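sequence isn't available, so here's the structure alone:
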């Protein structure tokens, strides 16, 4: 009865406030796109220009209306105090190992952003790497997109302002705590792949504003190589597809340091392509998978054999192997076939497949050899979900997070 009364009070309160709300006016513009002869109106296109002063004013007015409404409700303080109580406990992220260093995030409880720490060895002391709470007084500058060099000496990290997808990439010497002078701009959802010798990294970015027509700033993604200690203006162009301006290219280097892989995407489509070349080569990239007929998630290699998690003819996903010396489809090998359970995550750790499956809403972890033989299931404490699977191909340890569906 108490719950019904409370819900009724909420409905009455919201209804009363809703009648008083006066929303800021939102103008419309005459914009029409022609898609293969089909006219599509887009009257709110102007709202996509996040740098526009007019859009910023519109957002500020919307936020002012929203927060004034929320804070004026009679149960605001009660809900806020209860949520504060529930959130006030220390929590950690899954560690990521680079060389002999372990990196992890820690939040004391009510910190606006979690703080990045490092340990020299698993049982070493916690060493502060970056505290993003000190980026700005109002907490609107966030730490994103971390990439550690192979030995953990250097960290390339993205900084985002006011929730923007656009990032500036900076480089920190973990041992000294100092940042290099260069700042890499025009990055959004960028991938960063360090060379094994720490001399620099590959990354993808969008064109500098003014170098493409207005409205094309989110097209013409390119891969560059940045050498540590040099300005961005000296970065070397590695790959582009001006004939396919809507494609994005995400570089990664195989853990054996042999290949440079490009995962190629088109917008938000889950179907992707895979290009590659030898790391020490300047040859053209080989388009191993270029039909965009399925999702292909590259999870590692053993020499010239590449392993992928794919939904090709397998909506619940399976793992396949492609030998790049004989890449024709007839030579593809199904290593772990599709099962009743859905593959949620998979990595190669200690030269074994570690596969997280979703079955009946809960997760389970299974271990397989690289030729697909089942080894064992890792028993979890109870029903729940696995997050943050961490480990590399030659590691003899791995980490993962686990959350049960109910507290104890």
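Sure, I can see it. Note that this is a predicted model, so its numbers are computed, not measured.

from now on I want contacts and neighbour counts done on CA atoms only, so please keep to that.
Noted.

quick one: the helices in the chain?
Along the chain, the segments classed as helices by DSSP state H run 2-20, 53-72, 76-87.

tell me the most buried of those helices?
Among the helices of the chain, helix 53-72 has the highest mean neighbour count (mean count of other CA atoms under 10 Å), at a mean of 13.

on that earlier part again, which of the helices of the chain sits closest to residue 222?
When those are compared by CA to CA, helix 53-72 sits nearest residue 222, at 28.2 Å.

just to revisit the earlier point, which one, of the helices of the chain, ends up nearest to residue 278?
Here helix 53-72 is closest among the helices of the chain (CA to CA), at 45.5 Å.

give me the contact list for the closest one.
The contact list for helix 53-72, computed with CA atoms under 8 Å, 6 or more residues apart in numbering, reads 17, 21, 23, 24, 26, 46, 47, 49, 50, 76.

please repeat the previous calculation with a cut-off of 7 Å.
By CA atoms under 7 Å, 6 or more residues apart in numbering, the list of residues contacting helix 53-72 from outside reads 24, 47, 49, 76.

check stretch 388-397 too.
94, 96, 348, 349, 350, 351, 398, 399, 400, 401.

write the PyMOL selection for whichever of those are buried.
Filtering the contacts of stretch 388-397 down to the buried ones (16 or more other CA atoms under 10 Å) takes a single PyMOL command:
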select buried, resi 94+96+348+349+350+351+398
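
including distance to residue 277, could the contacts of stretch 388-397 go into JSON lines?
Shown next, in JSON lines, are those (distance: CA to CA, whole Å):
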{"residue": "94", "distance to residue 277": "32"}
{"residue": "96", "distance to residue 277": "27"}
{"residue": "348", "distance to residue 277": "21"}
{"residue": "349", "distance to residue 277": "24"}
{"residue": "350", "distance to residue 277": "25"}
{"residue": "351", "distance to residue 277": "23"}
{"residue": "398", "distance to residue 277": "29"}
{"residue": "399", "distance to residue 277": "31"}
{"residue": "400", "distance to residue 277": "32"}
{"residue": "401", "distance to residue 277": "34"}
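
included below, for side-by-side comparison, is a second structure:
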């Protein structure tokens, strides 16, 4: 019934410059007669056409794909150039981004073994990459330690992480180029800035961990890909190594690999006290993992199978086991065992290893009604971060679990940080919300006092905006949170251009955070709406389970219900809603726009998973089978085919104005997803008389999946996206609502 609400609203006509609305002469895309046969339930054979299979070829290796990309990008640029608000958005975004930003200070070295020194990241506003500073006083700037802006002319080589050795003398840092998941580790002396000869390549999906004595570091790498396959080949056969400083990577010591399960992931954690090595084994993106352990002081190299050197504390994938810290030989773990919203437990690692892990646990912090998001141990205190209706809450506990109260926060927002050593006397944290830029506080462990450390000066008066948390009812009656931000004087007349954002997957929670990009939209007069869909982690694992595998349609229903609620509240109307999401959120946008094209005025799917039958054939795709299932499973084929965006584009359907976005160097969600989806949309429109809205694809160069994207590219992209969305939501149409 809500679908017809648009007829209840009066449609006024606003005269604004309008670009050519004639049918679009898209660049030609060749269609080939490729048909796959999948095994369905009960042995049924399912034939599926894939006419754009050739667009799966790597754009860096295929001339015909490169030609298609060039023609599509030229066509899109010609359209975007005509948008009336493009230049204005770019100018305003540049101004909004131009303010100093910092990360919380982190102590370099142990408090009792090194001088008082800290590192932090700082961006003066428009620098493409943030710079790492070293200081002996967090209140002073200090000196530049690492400046990634000197690594490339276009700012597309980024710092992907760094960590100091325990004695504070050395720093290992990771470089990533063009947004790729591939990382290279380098080492430098902190005092002099001298670069050592060490270089470790082919690191993916993880950082590095120093050995306690500073002799080297642990890391996970993947085999060197075949020529031309670095950005597309599946990520298989990870292996954990130790790199000894001053030696070539070829001499690194293999600590673990599992050739029997090449699609399993592995990640090593070295305990802060230097006594234990903890190995986490996963088979997907679910948090459930195996947990193995060995003493750090034992010889790293072993004869025979390196797997035999590890004691298997948990040898199944039934639960999550996340190491927090080790006090002597007592390991603290966050787990969902008998606690779907997680709790903190401990186990004696020197106890009887033969006993089942689950029978040897001691509870430290019990499960609460709100999900436990993270725990850190600093200065003999346990800091526990929770989400209460998507608002961050931090509770303090003793090592034994005694509750010491809550840390007061400025409002409904997000909080993070609280890093440090077991004997630290201080720690730092950040608070942010939609109307509050990231502000850094210093927390004194002994007194429990928080003092302001750094407050960004954005130059924007945020008092004229309102942020509120609401709840709406989804299709099946579930109560779903949604955050709204808009000007305080907004008139609820059902005619406000509204950006609806969502994700809904992989236990990722969309918590409140400041964004200069989104502020440009709201400042212009638009409404920001962020829906906390099922599939995320906002209410713990049950919320996630309700939106994964065979329940994935629930996520789409939640998003559709959010749009209908916005209309029912007279905030907006269907033709004025722009929907946006990236990665799994790009899949979300692609799915709902093919299911309810009548409900939206503009669609902005970015780096989305659009081909649900073949996603697991590329790079990290096999890790997502726990979330989506796989077309190799007969029980899942019909379900995946039922919502796969690429396979559900139909001729004769009027689709909203759409700007598909991807990047040529995205090796997380390879660009073929967006290529094929955009080609299918354009073909559907040109072969029928349904609709004349633009169906475009914007292809960024040297940008990857999004991590490390230069500020200049962020501004350019946001200007294009907002100008496109504004053109197709802010201008009123005289036609009746669909």
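Structure received. Here the structure is a predicted model, which means the values were calculated and not measured.

what's the TM-score for these two chains?
Between these two chains, after superposing, the TM-score reads 0.87 (TM-score structural alignment, normalised by the length of structure 1); 402 aligned residues with a CA RMSD of 3.2 Å.

rewinding a little: what's the farthest-apart pair in the contacts of helix 53-72 of structure 1?
Across these (CA to CA), the longest gap, 33.4 Å, separates 49 and 76.

mark which of the contacts of helix 53-72 of structure 1 are buried, thanks.
Buried among the contacts of helix 53-72 of structure 1 by 16+ other CA under 10 Å: residue 47.

a markdown table for the contacts of helix 53-72 of structure 1, including distance to residue 196 of structure 1?
Listed next are these as a markdown table, based on distance: CA to CA, whole Å:
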| residue | distance to residue 196 of structure 1 |
| --- | --- |
| 24 | 53 |
| 47 | 43 |
| 49 | 39 |
| 76 | 53 |
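
of the contacts of helix 53-72 of structure 1, which is the nearest to residue 274 of structure 1?
Nearest member of the contacts of helix 53-72 of structure 1 to residue 274 of structure 1, counting by CA to CA, is residue 49, at 31.6 Å.

please give me every residue in contact with the closest one.
Taking CA under 7 Å, 6+ apart, we find residue 49 of structure 1 in contact with residue 55.

quick one: it and residue 177 of structure 1, what's the gap?
36 Å (CA to CA, to the nearest Å).

tell me how far residue 404 of structure 1 lies from residue 383 of structure 1.
For residue 404 of structure 1, the distance to residue 383 of structure 1 equals 6 Å [CA to CA].

residue 351 of structure 1 now?
According to CA to CA, residue 351 of structure 1 and residue 383 of structure 1 sit 27 Å apart.

likewise residue 357 of structure 1?
Applying CA to CA, the value for residue 357 of structure 1 to residue 383 of structure 1 is 13 Å.

what do you get for residue 64 of structure 1?
Using CA to CA, residue 64 of structure 1 is found at 42 Å from residue 383 of structure 1.

so of the contacts of stretch 388-397 of structure 1, which ones are in strands?
Among the contacts of stretch 388-397 of structure 1, DSSP state E puts 96, 348, 349, 399, 400, 401 in strands.

so of those, which two are at opposite extremes in space?
Pairwise over those, using CA to CA, the maximum falls at 348 and 401, 17.1 Å.

looking at residue 357 and residue 383 of structure 1, which one has more neighbours?
Each of residue 357 of structure 1 and residue 383 has its neighbours counted (other CA atoms under 10 Å); residue 357 has more, 24 against 16.

counterpart of the more buried one over in structure 2?
Under the alignment by TM-score structural alignment, residue 357 of structure 1 pairs with residue 386 in structure 2.

burial measure for the nearest residue to its match once chain neighbours are set aside, as a count.
Using CA to CA, 6 or more residues apart in numbering and skipping the chain neighbours, the partner closest in space to residue 386 of structure 2 is residue 372 (4.6 Å). Look at residue 372 of structure 2: counted by other CA under 10 Å, it has 30 neighbours.

map residue 372 of structure 2 across to structure 1 for me.
Mapped onto structure 1 by TM-score structural alignment, residue 372 of structure 2 lines up with residue 343.

residue 122 of structure 2 too?
Using TM-score structural alignment, residue 122 of structure 2 pairs with residue 106 in structure 1.

mind listing the strands for the stretch 451-600 of structure 2?
Secondary structure of the stretch 451-600 of structure 2 by DSSP state E, counting those that start in this stretch: the strands cover 465-473, 479-487, 498-501, 527-531, 577-582.

just tell me the aligned range of the fourth one in structure 1.
Strand 527-531 of structure 2 lines up with nothing in structure 1 when matched by TM-score structural alignment.

OK, contacts around residue 261 of structure 1?
Residue 261 of structure 1 neighbours (CA under 7 Å, 6+ apart): 251, 252, 253, 275, 276, 277.

tell me which two of these sit farthest apart.
So, the contacts of residue 261 of structure 1 by CA to CA: farthest apart are 253 and 275, at 12.0 Å.

mind checking which of these two has more residues around it?
Higher neighbour count among residue 253 of structure 1 and residue 275: residue 253, with 22 against 19, using other CA under 10 Å.

spatially nearest residue to the more buried one (excluding sequence neighbours)?
Nearest residue to residue 253 of structure 1 in three dimensions, chain neighbours excluded: residue 260, at 4.7 Å (CA to CA, 6+ apart).

re earlier: in a markdown table: the ones in strands among the contacts of stretch 388-397 of structure 1, plus distance to residue 68 of structure 1.
Below are those laid out as a markdown table (distance: CA to CA, whole Å):
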| residue | distance to residue 68 of structure 1 |
| --- | --- |
| 96 | 41 |
| 348 | 50 |
| 349 | 50 |
| 399 | 43 |
| 400 | 41 |
| 401 | 38 |
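
show me what contacts whatever residue of structure 2 lines up with residue 88 of structure 1?
Matched across to structure 2, residue 88 of structure 1 falls on residue 98, judged by TM-score structural alignment. The neighbourhood of residue 98 of structure 2, defined by CA under 7 Å, 6+ apart, consists of 125, 126.
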